[in-house]
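K.L.:
Okay, structure incoming, though there's no sequence with it:
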């Protein structure tokens, strides 16, 4: 009898932390002071501060290992939060970043909003985020 091996499930916490570290690294490259909250602030993953502008940003990171569907519901979106959707990809491939203002997400229509209000599994398909790819200029 042949034994079927189950594919090992990836730890979601590791995926989330990896995404947060990648985003923090990108913000540091752009001269932002960053602080990862490590779950101490329920809806904020990173605080990013610009010495140049004096502006501080609250950042929520949503991470996936492969191109898929980001679980998020419209009612949980904060207007004053910057959302960074991260697709980690395989180790030899670049990370994909999609940066969207909370105000844009909360009032979204069309493809971006297609599943945000789904009662069973609310979220956003990664393809709907394509216009926001590498949208780092949100952080001024």
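P.N.:
Sure thing, it's come through. Worth saying up front: this structure is predicted, and the values here are computed from it rather than measured.
K.L.:
contacts and neighbour counts: CA atoms only from here.
P.N.:
Will do.
K.L.:
which outside residues touch the longest strand seen in the chain?
P.N.:
Across the chain, the longest stretch assigned as strand under DSSP state E is strand 56-64. If you take C-alpha atoms under 8 Å, 6 or more residues apart in numbering as the criterion, strand 56-64 is touched by 15-16, 18-20, 23, 43-50, 70, 80-88, 139.
K.L.:
Buried only: go through the residues you listed for me.
P.N.:
15-16, 18-20, 23, 43-50, 70, 81-88, 139 (16 or more other C-alpha atoms under 10 Å).
K.L.:
okay, now the one to match up with it:
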């Protein structure tokens, strides 16, 4: 019997990419999972005409968890056509709903960098030892990041991707 998906991060991450790509296709876009063959892009998504593109980076968490782990690259703004999708993928035997937060790269970069800087600085105030690393986190609502940032307003904001792929009027 295969390992339960809730205990297998690789399987959960892979499934999240396909669930996100499926939602993008359901919305009328073309979405291709890159299978790790494209730097910083899990899904390449285009409009029907193939004239506009969005790069999607998917990060997975278990619904109910307070954070999703991202790397140091989350501090870099890759441009307006780069979107982070934080995907809460429940275990197969769970009744919990899927959760998606669709967040523009610029906001992720700004807030992840600031929150990490504040987290490191607060160690001195608390007289704790914190070692810097390449690990960064984004807090899942109702939690907020160290700088007070909440991604709650980005829940199911597929319209942000729709707008980037829309043809100009």
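P.N.:
Now that the structure is in, tell me what you want to look at. What you are looking at is a predicted structure, and each value in this text was computed from that prediction instead of being measured.
K.L.:
TM-score of the superposition?
P.N.:
Taking TM-score structural alignment, normalised by the length of the first structure as the basis, the two superposed chains have a TM-score of 0.79; 131 aligned residues with a C-alpha RMSD of 2.6 Å.
K.L.:
In strands only, show me the buried ones among the contacts of strand 56-64 of the first structure.
P.N.:
Using DSSP E, those in strands are 46-50, 70, 81-87.
K.L.:
before we move on, the earlier item: corresponding residues in the second structure for the longest strand of the first structure?
P.N.:
The alignment of strand 56-64 of the first structure onto the second structure (TM-score structural alignment) spans residues 53-61.
K.L.:
how far apart are the matching stretch and its match in the first structure?
P.N.:
By mean C-alpha distance after the TM-score superposition for the first structure, the fitted stretch 53-61 of the second structure averages 0.5 Å away from its aligned residues in the first structure.
K.L.:
Residue 108 of the first structure falls within a helix, correct?
P.N.:
No - under DSSP: H, G, I helix; E, B strand; the rest coil, residue 108 of the first structure falls outside any helix and is assigned coil.
K.L.:
That one matches what in the second structure?
P.N.:
Residue 108 of the first structure maps onto residue 111 in the second structure, by TM-score structural alignment.
K.L.:
List the residues that contact the nearest residue to residue 75 of the second structure once chain neighbours are set aside.
P.N.:
Distances taken as C-alpha to C-alpha, 6 or more residues apart in numbering put residue 109 closest to residue 75 of the second structure, at 3.9 Å, once the chain neighbours are dropped. Listed by C-alpha under 8 Å, 6+ apart, the contact partners of residue 109 of the second structure are 74, 75, 76, 77.
K.L.:
ranking the residues you listed by neighbours, who comes first?
P.N.:
residue 74 (26 neighbours; other C-alpha atoms under 10 Å).
K.L.:
I'd like the distance between that one and residue 31 of the second structure.
P.N.:
22 Å (C-alpha to C-alpha, to the nearest Å).
K.L.:
my read is residue 33 of the first structure is in a helix, agree?
P.N.:
No - in this structure, residue 33 of the first structure is strand, not part of a helix, as judged by three-state DSSP.
K.L.:
how many neighbours does the nearest residue to residue 128 of the first structure once chain neighbours are set aside have?
P.N.:
Take residue 128 of the first structure and drop its neighbours on the chain: the residue closest to it by C-alpha to C-alpha, 6+ apart is residue 112, 5.1 Å away. Residue 112 of the first structure has 20 neighbours, counted by other C-alpha under 10 Å.
K.L.:
Work out for me the element residue 112 of the first structure sits within.
P.N.:
helix 110-113 (DSSP states H and E).
K.L.:
helices and strands around the following helix or strand past that helix, which ones?
P.N.:
Reading on from helix 110-113 of the first structure to the C-terminus, the next helix or strand found by DSSP H and E is strand 123-125. When contacts are defined as 3 or more C-alpha pairs under 8 Å, 6 or more residues apart in numbering; DSSP states H and E, strand 123-125 of the first structure packs onto strand 69-71, helix 110-113.
K.L.:
Residue 84 of the second structure is in contact with residue 107, isn't it?
P.N.:
No - Residue 84 of the second structure lies out of contact with residue 107 (C-alpha atoms under 8 Å); the separation is 9.7 Å.
K.L.:
Which position in the second structure pairs with residue 33 of the first structure?
P.N.:
Per TM-score structural alignment, residue 33 of the first structure is aligned with residue 30.
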